[in-house]
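**Q** please find the sequence and the predicted model below.
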Amino acid sequence: MAEEETLPPLDPAGLGAYFALIEVSSLLRHTVEQQLLDAGDLSYVQFQLLATLGDAPDGSRRMTELADGVVYSRSGLTYQVGLLEKAGLVTRGPSADDDRGVTVSITEAGRDVLAKVFPGHIDVLRQLFLAPLARKDIESLARILTDVRDHMRTVPPRSAKPRRKSG
């Protein structure tokens, strides 16, 4: 309970920040999803997966790491990776570190799709999200959101939690 006592009260400013964040997030995601669909026939999650793999030094990540990074359920991730694999944008194979693990790797076709959607994606971010902000505001927002994200990441991700046993 000591931690709760140190938290600031949920006042109108806190609620206003929360509701503004929710609305900004929804508006931005809607526009980004439309751009990704139009430019590369990708869902938002599929783009996140490809971008994450594209940023990896060897173009590969374990399924568990992907689920943690994009905050997606194991079953949902398996389905999305299956769609990307069927489209030839990723491959799946056994993990070199763990016989039970699965590694996902981006293909050249996947990199090509990323290259195709990225310019429009950046344009959406610049025009819709960053345009009304001064440089110092962008830096402050980045710092604040990083602090919040890092705090939220202290809770174990869903993919690390034990599975419920079916009974």
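**A** Great, that's in hand.
**Q** okay, CA-based contacts and neighbour counts for the rest of this
**A** Will do.
**Q** what about the helices in the protein?
**A** For the chain, the helices defined by DSSP state H cover 2-6, 12-40, 44-55, 63-70, 74-86, 108-124, 135-152.
**Q** ok, which of those helices comes nearest Gly93?
**A** The closest of the helices of the chain to Gly93 is helix 63-70. By Cα to Cα, the value is 10.2 Å.
**Q** picking that back up, out of the helices of the chain, which gets nearest to Val102?
**A** With Cα to Cα as the criterion, Val102 lies closest to helix 63-70 of the helices of the chain, at 5.8 Å.
**Q** by how many degrees do the closest one and helix 44-55 diverge?
**A** 110 degrees (axes from the mean of the first three to the mean of the last three Cα atoms, to 10 degrees).
**Q** one more structure, for comparison:
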Amino acid sequence: MTQTRWLDETEAAAWRAFLFTAHLLERRIEEQLKTEAGLTHPQYEILVRLSDEPDRRLRMTQLAREVVVTKSALTYQITQLEKAGLVERATCPSDDRGVLAVLTDDGMRCLERTAPGHVDVVREFLIDQLTPDELRTMTQALLKAQAVLRD
């Protein structure tokens, strides 16, 4: 049996700072999105991912991977977005079993209205608080952790 390597003071401080900051930022983002568009953060991320696609559509399995949610959680979010008229489902032309999530024109307009406020929150509470060097370091560190987590 391996011995647990407990966090030292520096490591624990880094972990707590990351965790607390992530929670606080997530809360601010949720407040902004709920107030401006009645969206949750996962719903907003779905709209963003779909808007990034040339035809504003993506297979549900790929979309779940990109927004880092389970297929059932994505299905729930897509159902909510469908009810709001922001997304619709379509059959994949190359595979009858595949389902596509498609961003509607109303969904695109909602995203265009909501994105400036979202960027303002991210910029005010994170991006503008860091120097360019700190941003590069943060990006490198988080991408390193992300690569391990995605394996």
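**A** Perfect, thanks for sending it. Since we're looking at a predicted model, the values are computed, not measured.
**Q** TM between them?
**A** These two chains, once laid on top of each other, score a TM-score of 0.92 by TM-score structural alignment, normalised by the length of structure 2; 150 aligned residues with a Cα RMSD of 1.8 Å.
**Q** out of the helices of structure 1, the one nearest Arg100 of structure 1 is which?
**A** Nearest to Arg100 of structure 1, of all the helices of structure 1, is helix 63-70, at 10.9 Å by Cα to Cα.
**Q** can you state the residues of structure 2 onto which that closest one aligns?
**A** Residues 60-67 of structure 2 are matched to helix 63-70 of structure 1 when aligned by TM-score structural alignment.
**Q** distance to Arg92 of structure 1 for the helices of structure 1 - can I get that in TSV?
**A** Shown next, in TSV, are the helices of structure 1 (distance: least, Cα to Cα, whole Å):
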stretch	distance to Arg92 of structure 1
helix 2-6	43
helix 12-40	21
helix 44-55	12
helix 63-70	9
helix 74-86	7
helix 108-124	13
helix 135-152	29
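**Q** export the ones you listed to a markdown table and append columns for mean neighbour count and distance to Asp99 of structure 1.
**A** As requested, the helices of structure 1 are exported to a markdown table (neighbours: other Cα atoms under 10 Å; distance: least, Cα to Cα, whole Å):
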| stretch | mean neighbour count | distance to Asp99 of structure 1 |
| --- | --- | --- |
| helix 2-6 | 7 | 41 |
| helix 12-40 | 14 | 34 |
| helix 44-55 | 19 | 21 |
| helix 63-70 | 18 | 13 |
| helix 74-86 | 16 | 17 |
| helix 108-124 | 16 | 26 |
| helix 135-152 | 12 | 31 |
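**Q** quick one, which of these is nearest to Pro94 of structure 1?
**A** Of all the helices of structure 1, helix 63-70 sits nearest to Pro94 of structure 1, with 10.3 Å by Cα to Cα.
**Q** what angle do the closest one and helix 74-86 make?
**A** Going by the same axes, to 10 degrees, helix 63-70 of structure 1 makes 100 degrees with helix 74-86.
**Q** give me the helices and strands touching helix 63-70 of structure 1, please.
**A** Contacts defined by 3 or more Cα pairs under 8 Å, 6 or more residues apart in numbering; DSSP states H and E place helix 63-70 of structure 1 against helix 44-55, helix 74-86, strand 102-106.
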